[in-house]
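>>> requesting a structural model of the entry that follows:
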Amino acid sequence: MRHEQAEPTRWIKSTYSGGDGGECVEVAADRSAVRVRDSKERWGPQLAFARDAWTGFLFDLGQGGSY
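Predicted structure coming up:
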């Protein structure tokens, strides 16, 4: 399946990502989704979340949700 983004995307690296090349996560939003990727694999796979699902995820993180 081929995916084309609706507009150019600005990727933002997580402030929790280490500067030593360890765990690095980047996120970006476009009209249809919030995307997550490994910053070391920029051309690799991405996860795409519906905007409302991402907002709910962030809310649950802030509430210390139990999983």
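
>>> please make it C-alpha for all contacts and neighbour counts, starting now.
Will do.

>>> what about the residue nearest the centre of the chain, distance to Gly22?
Per CA atoms, centre = their mean, the C-alpha nearest to the average position across the chain is that of Val36, at 2.4 Å. From Val36 across to Gly22, the span is 16 Å (CA to CA, to the nearest Å).

>>> Met1 now?
For Met1 relative to Gly22 (CA to CA), the value is 30 Å.

>>> let's compare: structure for the following, please.
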Amino acid sequence: MNKAQPQPRHWRKSSFSGQTAPECVEVAQLDDSVGTRDSKNRSRGHLAISPVAWAALMQSIKQ
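Below you'll find the predicted structure:
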């Protein structure tokens, strides 16, 4: 996990989260990867995922 926060980035919250959902994952396009982080604990950093792995994950979720 990358402890340093990318600066500046636009982190997006899942559309399934709603405004008051306590459990949420945020996603941002980083320079060479896709970043994911816990919206409740942003200071703990993010997980960087390769674009290929991210696409495979999204395809798997949509099935």
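
>>> out of Met1 and Gly22 of the first structure, which sits in the more crowded spot?
The residue with more neighbours, out of Met1 of the first structure and Gly22, is Gly22; 10 against 2, by other CA atoms under 10 Å.

>>> buried set for stretch 43-52 of the second structure?
Neighbour counts using 16 or more other CA atoms under 10 Å place 45-46, 48-49 of stretch 43-52 of the second structure among the buried residues.

>>> now do stretch 28-47 of the first structure
Buried residues in stretch 28-47 of the first structure, counted by 16+ other CA under 10 Å: 28-29, 33-39.

>>> quick one: end-to-end distance for it.
In stretch 28-47 of the first structure, first residue to last residue: 11 Å (CA to CA).

>>> good, we can wrap up now.
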